[in-house]
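Asks: below are the sequence and a predicted model for it; my questions follow.
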Amino acid sequence: MSAAARHYDTILSPVITEKSTLLSEESKVVFFVPLSANKGEIAEAVEALFKVKVTAVNTIKVHGKTKRFRGIPGRRNDQKKAVVTLAEGHSIDVTTGL
């Protein structure tokens, strides 16, 4: 697999929530990433795809909730989020896409 394809597989989608919007004012961006991705891969992918400088990456593993659908218990999938801190003067507008 080429490096570019690997980067696109590492960053699944941006997280667009009220909390992530508030973090964007502190030059932080939140992405959904695969459960197997590590901080180094995430930083490398963000720098390559968005042409920005990454200073830190924090990851959060969100465990899936147990929910009922028509009385049958089920479970939502686990997810992993990455909070990427960008260097001073760099920014990413996640609403425009790649």
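Replies: Perfect, thanks for sending it. Numbers count the residues shown, from 1 in each chain.

Asks: going forward, measure contacts and count neighbours with C-alpha atoms only.
Replies: Fine.

Asks: excluding sequence neighbours, find me the nearest residue to Leu35.
Replies: Using C-alpha to C-alpha, 6 or more residues apart in numbering and skipping the chain neighbours, the partner closest in space to Leu35 is Lys80 (5.5 Å).

Asks: how about the helices in this protein?
Replies: According to DSSP state H, the chain carries its helices in the segments 3-10, 18-24, 39-50.

Asks: putting a second one here so we can go through both:
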Amino acid sequence: MNQERVFQVLVGPHTSEKAAIAADTSNQYVFKVAVDATKAEVRKAVEQLFKVDVVDVNTLRVKGKSKRTRYGMSIRPTWKKAYVKLAQGQDIDFAVAD
């Protein structure tokens, strides 16, 4: 996978309380990924970018919510997130990625 596609697949880390609990208990990290990204692409992108061993990847689509605005109803975009499980003893520091 070329370097350009790596940055297209991984949009960024997803930070939430549930993501922090998953990172602490089961060594899983949550990423926002492109809607057309596959599990294999997510695995390769994380391994190349953070230089870690990925054990498992689970993906899901988050359906966009309907929101009421002053102009009527609008729908937020649907997006995809990936739960990436790393090998034992490895972790990702989002502050430094080299």
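Replies: Structure's in. What do you need? Bear in mind the structure is a predicted one, so any value in this text is a computation, not a measurement.

Asks: quick one on the thing from earlier: out of the helices of the first structure, nearest to Val57 of the first structure?
Replies: Checking the helices of the first structure against Val57 of the first structure by C-alpha to C-alpha gives helix 39-50 as the closest, at 5.9 Å.

Asks: so how far is that closest one from its chain's centroid?
Replies: Taking C-alpha atoms, centre = their mean, to the nearest Å, the mean C-alpha location of helix 39-50 of the first structure is offset from the chain mean by 10 Å.

Asks: so it versus helix 3-10, what angle?
Replies: Counting by axes from the mean of the first three to the mean of the last three C-alpha atoms, to 10 degrees, helix 39-50 of the first structure points 110 degrees away from the direction of helix 3-10.

Asks: and Asp93 of the second structure, how far from Pro13 of the second structure?
Replies: Remark: distance between Asp93 of the second structure and Pro13 of the second structure (C-alpha to C-alpha, to the nearest Å) = 11 Å.

Asks: tell me which of the two has more neighbours.
Replies: Pro13 (15 against 8; other C-alpha atoms under 10 Å).

Asks: the more buried one touches Phe31, doesn't it?
Replies: Yes - using C-alpha atoms under 8 Å, Pro13 of the second structure is in contact with Phe31, at 4.3 Å.

Asks: just to revisit the earlier point, could you dump the helices of the first structure into CSV with distance to Ala56 of the first structure and mean neighbour count added?
Replies: Below are these laid out as CSV (distance: least, C-alpha to C-alpha, whole Å; neighbours: other C-alpha atoms under 10 Å):
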stretch, distance to Ala56 of the first structure, mean neighbour count
helix 3-10, 16, 14
helix 18-24, 14, 13
helix 39-50, 8, 17
